[in-house]
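Undergrad: need coordinates for the below:
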Amino acid sequence: MIACTIAGSDSSGGAGIQADIKTFQELGVFGTSVITALTAQNTLGVHGIYPTTVDFVQAQLKAVLEDLEVKAIKTGMLFNAEIIAGVVSLLNEQHIPLIVDPVMIAKGGASLLQQQAVLAMKEQLLPLATVCTPNIPEAEVLTGRTIETAEDIELAGRDLLALGVKCVVMKGGHLQGEKAIDTVFISGEPTFMMETERYETKHTHGTGCTFSAAITAEIAKGSSLKEAIIEAKTFVQLAISNPLNIGHGFGPTNHFVYRQQQGTCKVNVF
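TA: This is a model prediction of the structure:
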């Protein structure tokens, strides 16, 4: 099976294209890529961003889709409205499941999405999305809501479904609580939640990329939405709770451990 990631390059290897390809590989899926921007980046922060031209983004995507039978596509850092529009113009012609990770801010605080691109994401990209995986700050930007309670999560999730997304995974890592709880909204199906132990660590660089890439890989393999999301949660929980402890800042998650532990991890689904 083949998956494709459309995202930025992370020179430190913990997030972006590099994290996506590693995740695809660990889950038994052949990874292809479309690079939207180069970053000078490490665990201490983003030190420079150099966006690719829209024409070259489109050339990369065309080259992949014209030759390879891609079963699922994910987007990560798209950087600006022009790149979003260029990607959408090509994806409109496809009928491939699309997983949108609405990457906006790096762990160190650097902005990875220009302000005018938020509207383009809402109006152009999200209506094409099979799955959208916002964390709480990203969901607040996309919906214009302050999200602090379970009711806020419900309202924000419904707002995103109303944009045309088939499934919304509201990641709860930024909320307070002994457990980490993600809420999953699927159009026409019952909402469900995934609960895991909250692991206190600063080594969470690339968790969002890794989670959305794992969903993409599982969908490429033919899993249902619910199955793909639960397995992806297992993958990222193991990656967080078995840190590599490298770098002097927000270190990367451990992409090796899922295969090493044969996917064993407790995710409570209710």
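
Undergrad: please count neighbours and contacts with C-alpha atoms only from this point.
TA: Fine.

Undergrad: so where do the strands sit in the protein?
TA: For the chain, the strands defined by DSSP state E cover 2-10, 30-42, 45-51, 70-75, 98-100, 131-132, 167-170, 179-186, 192-197, 268-269.

Undergrad: any chance of those in CSV with mean neighbour count and distance to G157 as columns?
TA: Below are the strands of the chain laid out as CSV (neighbours: other C-alpha atoms under 10 Å; distance: least, C-alpha to C-alpha, whole Å):
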stretch, mean neighbour count, distance to G157
strand 2-10, 26, 24
strand 30-42, 21, 27
strand 45-51, 15, 30
strand 70-75, 25, 19
strand 98-100, 27, 14
strand 131-132, 27, 10
strand 167-170, 24, 6
strand 179-186, 21, 7
strand 192-197, 17, 12
strand 268-269, 12, 18
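
Undergrad: to Q58, which of the ones you listed lies closest?
TA: Shortest distance between Q58 and these, using C-alpha to C-alpha, is found for strand 30-42: 8.4 Å.

Undergrad: give the other helices and strands that that closest one contacts.
TA: strand 2-10, helix 16-26, strand 45-51, helix 54-67 (3 or more C-alpha pairs under 8 Å, 6 or more residues apart in numbering; DSSP states H and E).

Undergrad: quick one, which of these is nearest to F211?
TA: helix 16-26 (8.6 Å).

Undergrad: reformat the strands of the chain into JSON lines and put distance to L142 next to each item.
TA: Formatted as JSON lines, the strands of the chain follow (distance: least, C-alpha to C-alpha, whole Å):
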{"stretch": "strand 2-10", "distance to L142": "19"}
{"stretch": "strand 30-42", "distance to L142": "21"}
{"stretch": "strand 45-51", "distance to L142": "22"}
{"stretch": "strand 70-75", "distance to L142": "16"}
{"stretch": "strand 98-100", "distance to L142": "13"}
{"stretch": "strand 131-132", "distance to L142": "11"}
{"stretch": "strand 167-170", "distance to L142": "12"}
{"stretch": "strand 179-186", "distance to L142": "16"}
{"stretch": "strand 192-197", "distance to L142": "21"}
{"stretch": "strand 268-269", "distance to L142": "26"}
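
Undergrad: please provide the structure for the following sequence as well, for comparison with the first:
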Amino acid sequence: MALPDPRLALNLSLLFTELPLLERPAAAAAAGFRAVELWWPWPDDPAPPPAELDALRAALKEAGTELVGLNLYAGRLPGPDRGALSLPGPESARFRANLPVAADFAASMGCPALNALYGNRLPGVAPEDQDALALENLVLAARAAHRAGARLLIEALNSAESPDYPLVTADAAVALADRVNAATGLGNTAFLMDLYHLARGGADLAGVIDRYAGATGHVQFADCPGRGAPGTGALDLAALAARLRAAGYEGWIALEYRPAGPAADGLARLRATGPAHQGGTR
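TA: This is a model prediction of the structure:
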């Protein structure tokens, strides 16, 4: 049967983690998915050796997979970190060192979106100082993304799981994207609409979609509660995808969930049970 939407992508930082990184693109393709996204695969290294980048590039191309989203350096994910760009000192320096590396990789893959996670509030550091640093780094990131032919994405997380993260609503993330666009004049910074985080934070998803579909550059989905596969919680992926398409969003919806077992099993169930939806195509 058809999937709930024809433009679903897989997050290979959460799915197929039972496999080495370089085997995951082929596994996604074998499961019937040709579009994938990744968190920065080297959480301790913003600028890995060229051979490692070349190996990942080759794995993606040999599998026939399209890279549709890539996180900029964000520290340890999953783990205690929630981004680096607002953190003074070494982490901000690592974020800046990553910009040309990630942008060049994105350009080589035709990747249209680079996601920049803001970073947690730090004790003893004034929020306004972190915000000033964040805007400075986001301007640099937007320019790097522009050179790569990509959008820069800004994501809202949820306060229950990320209590020190300052962007926990769609309003806050979109407002920051607007500030970056005003500062650069490039217009290439957009909202990453993570439906799981928004739902976990108590947002009215229909209202967020209707209000911000036009400001959205990428969408991610996991069911809520639980951050599991579609059908394990209360969210209706097919209905949400249909609403996004009706509101004018034509991009990818990435499945960024934690599988309960082998990823291929859950994806096979999704294909077997997912209602068809005739959405837009690229």
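
Undergrad: put one on top of the other, what's the TM-score?
TA: TM-score of the superposed chains, computed with TM-score structural alignment, normalised by the length of structure 1, equals 0.46; 193 aligned residues with a C-alpha RMSD of 5.3 Å.

Undergrad: V257 of structure 1 is nearest to which of the strands of structure 1?
TA: strand 192-197 (16.8 Å).

Undergrad: take the helices and strands packed on strand 30-42 of structure 1 and write them to CSV, including distance to L238 of structure 1.
TA: Formatted as CSV, those follow (distance: least, C-alpha to C-alpha, whole Å):
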stretch, distance to L238 of structure 1
strand 2-10, 21
helix 16-26, 12
strand 45-51, 24
helix 54-67, 31
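
Undergrad: just checking, what packs against the longest helix seen in structure 1?
TA: The single longest helix within structure 1, with elements called by DSSP state H, is helix 225-241. Applying 3+ C-alpha pairs under 8 Å, 6+ apart, we find helix 225-241 of structure 1 packed against strand 192-197, helix 207-220, helix 257-260.

Undergrad: closest to I230 of structure 1 out of the helices and strands packed on strand 30-42 of structure 1?
TA: Here helix 16-26 is closest among these (C-alpha to C-alpha), at 15.0 Å.

Undergrad: now do the closest one against strand 70-75, angle only.
TA: If you take axes from the mean of the first three to the mean of the last three C-alpha atoms, to 10 degrees, helix 16-26 of structure 1 sits at 150 degrees to strand 70-75.

Undergrad: one step back: the longest helix of structure 1: which residues count as buried?
TA: Along helix 225-241 of structure 1, these residues count as buried under the neighbour rule (16 or more other C-alpha atoms under 10 Å): 225-226, 228-241.

Undergrad: how many neighbouring residues does the residue lying closest to D178 of structure 2 once chain neighbours are set aside have?
TA: Excluding its sequence neighbours, the residue lying closest to D178 of structure 2 (C-alpha to C-alpha, 6 or more residues apart in numbering) is T189, at 7.5 Å. By other C-alpha atoms under 10 Å, 34 other residues sit near T189 of structure 2.

Undergrad: the stretch 101-250 of structure 2: strands as residue ranges?
TA: 113-115, 151-155, 189-194, 216-221 (DSSP state E, counting those that start in this stretch).

Undergrad: hmm, A9 of structure 2 is touching V219, no?
TA: No. In this structure A9 of structure 2 lies outside contact range of V219 using C-alpha atoms under 8 Å: 9.8 Å.

Undergrad: more neighbours, those two?
TA: A9 (26 against 23).

Undergrad: three-state assignment of that one?
TA: Of the three states, A9 of structure 2 takes strand under DSSP: H, G, I helix; E, B strand; the rest coil.

Undergrad: just so I know, which of the helices and strands packed on helix 225-241 of structure 1 lies nearest Q58 of structure 1?
TA: Taking C-alpha to C-alpha, helix 207-220 is the member of those nearest to Q58 of structure 1, at 20.3 Å.

Undergrad: wait, F191 of structure 2 touches L153, no?
TA: Yes. Proximity of F191 of structure 2 to L153 meets the contact threshold set by C-alpha under 8 Å, at 5.5 Å.

Undergrad: shared neighbours of those two, anything?
TA: Taking C-alpha atoms under 8 Å, 6 or more residues apart in numbering as the contact rule, F191 of structure 2 and L153 both touch A177, G217, H218.

Undergrad: in CSV: the strands of the stretch 101-250 of structure 2, plus distance to D104 of structure 2.
TA: As requested, the strands of the stretch 101-250 of structure 2 are exported to CSV (distance: least, C-alpha to C-alpha, whole Å):
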stretch, distance to D104 of structure 2
strand 113-115, 11
strand 151-155, 14
strand 189-194, 18
strand 216-221, 20
